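*Asks:* only the shape, not the letters, is given here:
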């Protein structure tokens, strides 16, 4: 009998043992729960030790005698790749690749990789990977999973889920395995070699521009694995560095660029091999390959990049008739050769440097101090603004320093949800305390002249009265309805026939409930049944409560919800507390038939001429055409298929429009931007600056960064030979559902903006 009591009340501390749990509900590789036990009868302590040993041996035998599958992060001593992120670095709040090693025993098995951590709100979340993994007996294989960490001090659980059970291993501190970086820190990744760091002398003080050098094995095989990368630099001086890169990895790289990524391609002595039609990098050739030449005339480069040091001769790839914009050209005899070409690919940008930046003489030339920051788009060497650091520090109290945080603050207010001020709540609590204390005493003894025994009746009556008041106020607050605020930006590239969607949703739940959420693009926009949808929680880029930069996050108990890649991007079992909201973000892409009859030509002054057509099946209001530094307003509603002649439209300076400048006393004055304004009516203005952040003046005007989800900014497309038709749509172009029930119909508010990218031809002289 005492043995049964002992086994019922005690368990044993096995913190190091990877475990197997049945039914797909793992206990964890943390210690088993140890609870106080009744004292053992005298003389039975030895029996306790024996039983503990038997249980330990049985547990160990269970692991060894099972299928024998094990899962762990790849060894940190493996020089071919790092386990997490890029070059041992990752950014919180972004999709991050995690590299794992699987090993089976005597039996074959099949299942899914499951990665578990906490989101920025402290809720447990599981990321169930898309593809099923099949392993033969005694097989060892490396696989890659994708996860989004919610804090700088995250925990990671890696598991292999079969139909019957799950094998799991827990890593308590991810920061011990890789360097955690803030969500808005710049991350520049170099593939194919290494670049020496550059110290840039700017007004605020010297800034070190460093890079994360990675091996080819670290290239993700899914495009969203690059989400944390601000700029990817490919060095082709040593082509052997790309040996072993698979076709899915090349496809993921190209897909990331087309969906808004930034790629820098350095091609010098190996230009013939790189731009051969059979090489995977040939897709990034902006023109016609001519040959590789020795460039000895370097005086122009020394002047452009402000270097007093002479640049030695180098191998240069010659390109004829490049598309896009030639940022820098140098003379070779009587010809001008393109040295730096910037061109658009899809909704992304590619910069071609016709030299090997990873080889001599470039690695030691002092002109790199000017070249590299300009090439990486000024991430660490932007134009210094006087007083900017002081203004950013003043924003610390609002909890964010990125414009995405301002959007979230505006979306987290619901028109049909009434917020009771703290003063009212405090007054009711004070009134309740006064009534049940001195109020009850004076009412019974002084006013009603009753005995104090009546307090057994008056006290519960007062308690019930205030409970009913609280219930009534709660129902008055939100009418018991689920409310959704939704923002979506739809981008259509008419050249590639691809559409991408970015959706932010703020879901308010009046009661404690679980939701199974999914998002489906509207059939009016695309009929592609293979649309890829990525739904996940949305972080707050900042140091405030619940922010991604917060040093600590309160980890909540409860069952983890699931981010599934297998079923078209869903959140399953998402628990939202009573009278609380949850921030969500969705990225999706698909094919679209956006054939257009638009014919746009730009003259030497970069003014547009020709006709533009709305190629979508939706009408657009407040439509405007943007190109270079000009904007062309279209009056009224732009109907589906309607063609408008730009020759009849007046143009306005784009920065004037974005900064809402007006003329006062013969001086143009811009409307000051308030980064603390989170009124719901301010959402359209916030979105306008997010969509064209660089064209509006960037940080110098907004006083906030735009690095968390910077792919939304298409300012670069305006400078690479693209015109953009921007318009607002009255109807939502995606459906947010909970267990197949549409939530969009109950949405408190939604804002839908559409941007259509058109190619522009330059007028021949």
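*Replies:* Everything's here; your move. Source: prediction; values computed, not measured. Numbering: from 1, shown residues only.

*Asks:* C-alpha from now on. contacts and neighbour counts both.
*Replies:* Noted.

*Asks:* next, count neighbours for residue 596.
*Replies:* Burial of residue 596 is recorded as 16 neighbouring residues (other C-alpha atoms under 10 Å).

*Asks:* equivalent analysis for residue 373, please.
*Replies:* Applying other C-alpha under 10 Å, I find that residue 373 has 18 neighbouring residues.

*Asks:* ok so it is a strand residue?
*Replies:* No: counting by DSSP: H, G, I helix; E, B strand; the rest coil, residue 373 is not part of a strand but helix.

*Asks:* next one: the closest residue in space to it that isn't next to it in sequence from residue 605, what distance?
*Replies:* Counting by C-alpha to C-alpha, 6 or more residues apart in numbering, residue 373 lies nearest to residue 381, which is 5.5 Å off, once chain neighbours are set aside. Distance, residue 381 to residue 605, by C-alpha to C-alpha, to the nearest Å: 29 Å.

*Asks:* so for those two, which sits in the more crowded spot?
*Replies:* residue 381 (22 against 7).

*Asks:* my guess is that one contacts residue 199. True?
*Replies:* No: Residue 381 lies out of contact with residue 199 (C-alpha atoms under 8 Å); the separation is 9.4 Å.

*Asks:* any shared contact partners between these two?
*Replies:* Common neighbours of residue 381 and residue 199 (criterion: C-alpha atoms under 8 Å, 6 or more residues apart in numbering): residue 207.

*Asks:* just the buried positions in the helix or strand where residue 316 lies, please.
*Replies:* Assessed by DSSP states H and E, residue 316 sits inside strand 314-320. Buried residues in strand 314-320, counted by 16 or more other C-alpha atoms under 10 Å: 314, 315, 316, 317, 318, 319.

*Asks:* let's bring in a second model and compare:
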């Protein structure tokens, strides 16, 4: 038996070993010293993220010892279904001390975990966790780039006191990026911003670093990300006054400007500038004020039209424009986006002392961003730090529409509750009564109880299989914008997968045959969508990876659905070498002109050579008027003659045919139609909920809203697709033609790769693999196309 002294020596040795530090492990190779998620506000390191919108993640690193193996930064966060997503960014630990990745918050409170890992090994750092509280999608976020906006404030509501209230009761929020290093390097990093304002007055270095020809490659990548975000529907304001000469010397910036800065005389010095701007939705409502330097002259840019670019002059208004009055504010489309140039600085004097500054900022938000959305929504106050889980109605309607599958009935909660009660009665009182009354041996419950559970489980599975089916089902919607001036096609895809078994799906989206010139277009974003949840990862630790060309191994439970969205783009014109034999390489041919001396009318014709056999229920929009096309059908390769002289006011037509009640109204005849093996074209019938073009309520959302008090915009997550601003009466340089393809329903592979499917779906392999496996099951495809046709 060991003595007390022996035991003491043993304990001493063990304690000594405990105090000896362990050898440095792999996790001690790199230290994450800091991280931020979202757009910075400049207030106590606060950042803004939005639910369902990508947000940049900036990470600071410190290398503790040399790492020779390839490494990557891994960002993990739960999605809306509480499944962990992983986003990986390659790292060069020999040189990188900062890194930028992206995350898409999936709930009202999300925890983002950041780790440095070896590409083919374990962790190289300890996990770094950041807690984020995303804003709701209805929040209107203004992002200032470069100089700090001078006195950003909005008109106070009636009855407000002298204290400074939150902007629009907390619905509008200002963020600011002053350093090029903090800019996102991918276009979807700006997804949380509703309006970006590039200030050049106090930040010439920012302008040179971002748009200079000699900028380093990382800065050029950030520049292309900003430009691509605008192309895909972003809203950008550029203020150029004192540094207008610098702006005129930067070709990359010049391509964005609606009006060019006069090269030989970029600025003029003035004592006072009279500003008249629109003060509301009505054209007759205007506000005016004098911008004065108070005894000192200030610089204003000399803006001149670009020969190859059509633009509208907002200040002075068209009614006051003369040859002597030079344009001060001009606006033009840039792809699906909207770019506005202001000929004076918004980040320095004299605008800093402008008496009507709040009203002018209100004009900037309305006329350069989104009119209804920037007005403050429903007016309900949003105290700082309080986050709700409100969603916009358009997103909810889109998801609900795609989540309804033909032949898959939804069992009501009442039936489920009734079956649960019957099951409890069966394994409880009924079993006890039978064993005691008829068999007289209660101990037999060790045999009968498992038999009952097994039998009920088998019957439940068989019944569910009979009701839900054993086929994979996919509902898919494509909206395609064909923009002739920018020579680009922009595609937005939503699809929902109904899985008949527990499975993992690798999901990718590429342009369909004949829609794109590149099988793997750069900048394609694929993401899971859903209603906001708790923002915590599930206990099963399921994960899927966000890859540059799609999502890898997304888990879907048996008889469950998962919703996705994708955004892609491709050149419009096909190179002659890639054009099919016997077909033209021009996808859109147009010859639209104004009659001599009458810019209010349009004559001419156009034709498209896209793979769509037929577009139905077509309507044209021009100068604030709607023109349903005769026959409402457009056939591929057949000229369409337009005579636009007497139309219906566009807002009136939209409110009647595409109001909120009509948004995504489903065809009630779908449920009664059996699924056929071959693709069948099924026209969408007019429903009691609305007119024949229900998706118009999303494509021109604000134009379809009534002017009644309390009617707010409900398209926060889909705002970039809203082209209502192009329906202005003074926009006489383009015609917008919209049509739809009658939804085909049938074999998934036939439907999703046929001529009516602009986007090709990959389910068991990413596009980067180059091998696409046929999609099993059945599918429903809905396609909408918008043509933006210039008028000569």
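*Replies:* In hand now; what should we look at? Keep in mind it's a predicted model, so treat the numbers as computed, not measured.

*Asks:* give me the TM-score for these two chains.
*Replies:* With the length set by TM-score structural alignment, normalised by the length of the first structure, the two chains reach a TM-score of 0.79; 683 aligned residues with a C-alpha RMSD of 4.0 Å.

*Asks:* quick check: the strand holding residue 316 of the first structure aligns to which part of the second structure?
*Replies:* Counting by TM-score structural alignment, strand 314-320 of the first structure lines up with residues 298-304 of the second structure.

*Asks:* do the same with stretch 472-488 of the first structure
*Replies:* Mapped onto the second structure using TM-score structural alignment, stretch 472-488 of the first structure covers residues 462-478.

*Asks:* show me which residues of that stretch are buried.
*Replies:* In stretch 462-478 of the second structure, counting by 16+ other C-alpha under 10 Å, buried: 468, 469, 472, 473, 474, 475, 476, 477, 478.

*Asks:* just give me the match in the first structure for residue 557 of the second structure.
*Replies:* In the first structure, residue 557 of the second structure lands on residue 577 (TM-score structural alignment).

*Asks:* now do the contacts for its match.
*Replies:* By C-alpha under 8 Å, 6+ apart, the contact set of residue 577 of the first structure is 509, 511, 512, 513.

*Asks:* residue 159 of the second structure is in what secondary structure piece?
*Replies:* Here residue 159 of the second structure is assigned to no helix or strand, by DSSP H and E.

*Asks:* do a quick rundown of the helices in the stretch 601-750 of the second structure.
*Replies:* 650-657, 696-699, 701-704, 748-753 (DSSP state H, counting those that start in this stretch).

*Asks:* dump the ones you listed into TSV; add distance to residue 614 of the second structure and mean neighbour count as well.
*Replies:* Formatted as TSV, the helices of the stretch 601-750 of the second structure follow (distance: least, C-alpha to C-alpha, whole Å; neighbours: other C-alpha atoms under 10 Å):
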stretch	distance to residue 614 of the second structure	mean neighbour count
helix 650-657	21	21
helix 696-699	18	25
helix 701-704	25	27
helix 748-753	15	23
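
*Asks:* take these and write them to TSV, including distance to residue 713 of the second structure.
*Replies:* Formatted as TSV, the helices of the stretch 601-750 of the second structure follow (distance: least, C-alpha to C-alpha, whole Å):
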stretch	distance to residue 713 of the second structure
helix 650-657	13
helix 696-699	10
helix 701-704	6
helix 748-753	32
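
*Asks:* quick one on the thing from earlier: look at the residue nearest to residue 373 of the first structure and give its secondary structure.
*Replies:* Residue 381 of the first structure - assigned by three-state DSSP - is coil.

*Asks:* quickly note the distance from the residue of the first structure most remote from its centre to residue 442 of the first structure.
*Replies:* Relative to the mean C-alpha coordinate of the first structure, counting by C-alpha atoms, centre = their mean, the farthest residue is residue 449 (68.4 Å). From residue 449 of the first structure across to residue 442 of the first structure, the span is 9 Å (C-alpha to C-alpha).

*Asks:* next one: residue 479 of the first structure
*Replies:* Taking C-alpha to C-alpha, one finds residue 479 of the first structure at 38 Å from residue 442 of the first structure.

*Asks:* likewise residue 47 of the first structure?
*Replies:* 66 Å.

*Asks:* ok, which stretches of the second structure are helices?
*Replies:* Counting by DSSP state H, the second structure has helices at residues 4-19, 204-211, 217-231, 244-248, 251-254, 357-368, 393-402, 413-425, 431-434, 445-468, 650-657, 696-699, 701-704, 748-753.

*Asks:* for the longest one, give me every contacting residue.
*Replies:* Spelled out, it's helix 445-468 of the second structure. Here helix 445-468 of the second structure makes contact (C-alpha under 8 Å, 6+ apart) with 407, 408, 409, 427, 431, 435, 500, 559.

*Asks:* ok, back up a step: how about the contacts made by the residue farthest from the centre of the first structure?
*Replies:* residue 443.

*Asks:* again with residue 616 of the first structure
*Replies:* Contacts of residue 616 of the first structure by C-alpha under 8 Å, 6+ apart are 525, 594, 640, 641.

*Asks:* what's the neighbour count on the second one?
*Replies:* The one in question is residue 594 of the first structure. 21.

*Asks:* cool, the third one as well?
*Replies:* For residue 640 of the first structure, the count of nearby residues is 14 (other C-alpha under 10 Å).

*Asks:* would you confirm that it contacts residue 619?
*Replies:* Yes: counting by C-alpha under 8 Å, residue 640 of the first structure does reach residue 619; the two are 5.2 Å apart.

*Asks:* now do stretch 667-687 of the first structure: everything it contacts.
*Replies:* With C-alpha under 8 Å, 6+ apart, stretch 667-687 of the first structure has contacts from 395, 398, 403, 406-407, 409-411, 413, 656, 659-663, 701-704, 751.

*Asks:* ok, stretch 420-438 of the second structure next?
*Replies:* By C-alpha under 8 Å, 6+ apart, stretch 420-438 of the second structure touches 441, 442, 444, 445, 448, 449, 452.

*Asks:* and residue 375 of the first structure, what's its match in the second structure?
*Replies:* By TM-score structural alignment, residue 375 of the first structure lines up with residue 364.

*Asks:* now do the strands in the stretch 551-700 of the second structure.
*Replies:* Per DSSP state E, counting those that start in this stretch, the stretch 551-700 of the second structure carries strands over the ranges 560-571, 588-593, 602-608, 614-622, 625-628, 633-635, 640-644, 648-649, 680-681.

*Asks:* returning to that earlier point: export the buried residues of stretch 462-478 of the second structure as a markdown table, with columns for distance to residue 158 of the second structure.
*Replies:* Output for these, formatted as a markdown table (distance: C-alpha to C-alpha, whole Å):
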| residue | distance to residue 158 of the second structure |
| --- | --- |
| 468 | 56 |
| 469 | 58 |
| 472 | 56 |
| 473 | 53 |
| 474 | 50 |
| 475 | 47 |
| 476 | 46 |
| 477 | 44 |
| 478 | 44 |
